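A.B. asks: Let's see this in three dimensions:
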Amino acid sequence: MQTDDLLKQIEFIKEIDKLKYIQRRTKLFNSDRNENDAEHSWHLAMMAIILSKHSNVEIDVLKVVKMVLIHDIVEIDAGDTFIYDTTKNHTNTDEELLAAKRIFGLLPDEQGDELIAVWEEFEAGETAEAKFAKTMDRLEPLLQNASNNGGTWKEFDVDYQKVYDKKKVMQYGSTPIWNYAENLINESVEKGILKKENS
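C.D. replies: Next comes the predicted model:
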C-alpha cells in the first residue's frame, strides 16, 4: 500500500512540473520576462510567510502557504485567465473544478481530497486563510506592474477603476497591506503609469 501511494505521489509531482510552462501576463519585477505559474505560486508562499503578521486576524500560515502553492495548479488543464479579461470570468469555473479533480485525483485519496478541499476553500474566499491568500494573490502583480512602468495595465489598456475594483478584496485579508496597495495604486496614477479612466 505504501509503495502504491508513493507511485501516485510521484505521478502527481511529475504532473505539476507542467505549472512551470503556464505563462502569466505579468512580468517579473523590473523585467520584460513573463512570470510562470510556478514562480508566482512560490513568490506568494514566501510573501504569506513574511507578511502573515499583517493579517487582520490570527491565521494558520501553513494552510495559507498550501493555498497559494496549489491555487493555480488547475491552470495546467484550464489555462491562465487574465484577471482583467473581459471575455472570460476570472472566478471558479466548472473547467477548473474538473482540472482539480483530475490533477489532485492522481494522489492517494486522502491527500487528494485534502488538496481539493484547500483549493475550494481558497476559491470560496470566505475563511480568514483564504482572504489572506487572496490578498497575497492580488498584491504580487500590483507590485510587479508598479515596478514595470505600468506593465500589463499599459499593455492591455487597464484603467484605475478596474485595478481598484480587483484589488480592493485585499482589505478583507489585511487592512495594512490594502492601505499600502491603495497608496501604490494612487501613486501609479500620479506617475502616469495607470490612467484614471479609459479614453
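
A.B. asks: going forward, measure contacts and count neighbours with C-alpha atoms only.
C.D. replies: Will do.

A.B. asks: nearest residue to the residue nearest to the spatial centre of the chain other than its sequence neighbours?
C.D. replies: Centroid-nearest residue in the chain: Asp137, 3.7 Å away (criterion: CA atoms, centre = their mean). Once flanking residues are discounted, Asp137 sits nearest to Leu44: 6.6 Å by CA to CA, 6 or more residues apart in numbering.

A.B. asks: these two touch, right, the one you found and Arg138?
C.D. replies: No - with contact defined as CA atoms under 8 Å, Leu44 does not count as touching Arg138 (9.6 Å).

A.B. asks: thinking again about what came up before, who's in contact with the residue nearest to Asp137?
C.D. replies: Val65, Val68, Leu69, Met136, Asp137, Glu140 (CA atoms under 8 Å, 6 or more residues apart in numbering).

A.B. asks: right, and the helix or strand after the host helix or strand of it?
C.D. replies: Using DSSP states H and E, the element containing Leu44 is helix 37-51. The helix or strand immediately downstream of helix 37-51 is helix 61-70, counting by DSSP H and E.

A.B. asks: Please provide the structure for the following sequence as well, for comparison with the first:
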Amino acid sequence: MEDIEKILNFVVEIEKLKDIYRKTKPVGLERFENSAEHSWHVCLTALMLKDYANDEVDINRVVKMLLIHDLGEFDAGDTIVYAGQTDEDKAKEAAGTSRLLNMLPDGMADEFLELWHEFEAGETADSRFAKAIDRVPPLLHNIHGDGHSWKTHGVTKEKVFSVNQRISLGSKELWSVLRNKLEDAVNAGILK
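C.D. replies: This is a model prediction of the structure:
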C-alpha cells in the first residue's frame, strides 16, 4: 500500500506539467502549449511516424522517453531550443527529473532515470528518434502559426535549419519532408 501511495503522490505532482507553458502555440489556438500537451503530442507523433525511423526502434522505450523527457522543467522551466541550454540549466533539469522520479517506490525510478539520461545523450537509435520527434510539433506550430515563436524570439532561418537538421539523425525521411516545409515557410515570408 505504501508503494501505491508513493505512485499516487507522483501522479499528483506531475499534474504541474499542465501549468508549465512552452514557447509555441498549438495550431489554431491563441494560447501557449503546456508541457503536458507537448508530451501527449510527441508520443502520438512517435507512434504515427515509427516506421520512418532510420533504424529499428523499440517504440515503447521511445514513448517512455518522450513522456518523461520534460519532467525536469518543473525546476528548470522551459527553454526555447534555439537559445541553447547552459550547463546550469542542464544540471537544474537533471536534478528536477531525479527529484520527481525519486518520489516513486524503491527501484522504480531507476528505469526512468536511465531512459531520461539516454534521451539527453541522444546516442542510441531509440533516443535519436525520440529527439527527432520532439522537434516536430514546435516546427508545425510555427509553420502553421505564421512563425509566431520564431518572430517573437528573433530566430533566423539559419538557426532553425541548423538546430533542426538533427532530425535526420532519427529519421532522414522525416527531415526531408520537414526541410521542404521549412523552405516553403521561407518562401512565404514566415521564416526569415
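
A.B. asks: Tell me the residues of the second structure aligned with the helix holding Leu44 of the first structure.
C.D. replies: Aligned using TM-score structural alignment, helix 37-51 of the first structure spans residues 35-49 in the second structure.

A.B. asks: For the matching stretch, give me the average deviation versus the first structure.
C.D. replies: Here stretch 35-49 of the second structure, set against the first structure after superposition, deviates by a mean of 0.4 Å using mean CA distance after the TM-score superposition for the first structure.

A.B. asks: Please list the residues outside the host helix or strand of Glu111 of the second structure that contact it.
C.D. replies: Per DSSP H and E: Glu111 of the second structure is located in helix 108-121. Outside helix 108-121 of the second structure, the residues that touch it by CA under 8 Å, 6+ apart are 61, 64-65, 68-69, 97-98, 101-103, 124, 127-128, 130-131.

A.B. asks: The longest helix seen in the second structure corresponds to what range in the first structure?
C.D. replies: In the second structure, taking DSSP state H as the definition, the longest helix is helix 125-143. Using TM-score structural alignment, helix 125-143 of the second structure corresponds to residues 128-146 of the first structure.

A.B. asks: Quick check: the matching stretch compared with the second structure, mean distance?
C.D. replies: Mean for stretch 128-146 of the first structure is 0.6 Å (mean CA distance after the TM-score superposition for the first structure).

A.B. asks: Could you find the counterpart of Ala76 of the second structure in the first structure?
C.D. replies: Checking TM-score structural alignment: Ala76 of the second structure goes with Ala78.

A.B. asks: do Gln165 of the second structure as well
C.D. replies: Using TM-score structural alignment, the partner of Gln165 of the second structure in the first structure is Lys168.

A.B. asks: is it true that that match touches Ile177?
C.D. replies: No - contact between Lys168 of the first structure and Ile177 fails when scored by CA under 8 Å: they sit 10.5 Å apart.

A.B. asks: which of the two has more neighbours?
C.D. replies: Just comparing Lys168 of the first structure and Ile177: by other CA atoms under 10 Å the higher neighbour count belongs to Ile177, 19 against 15.
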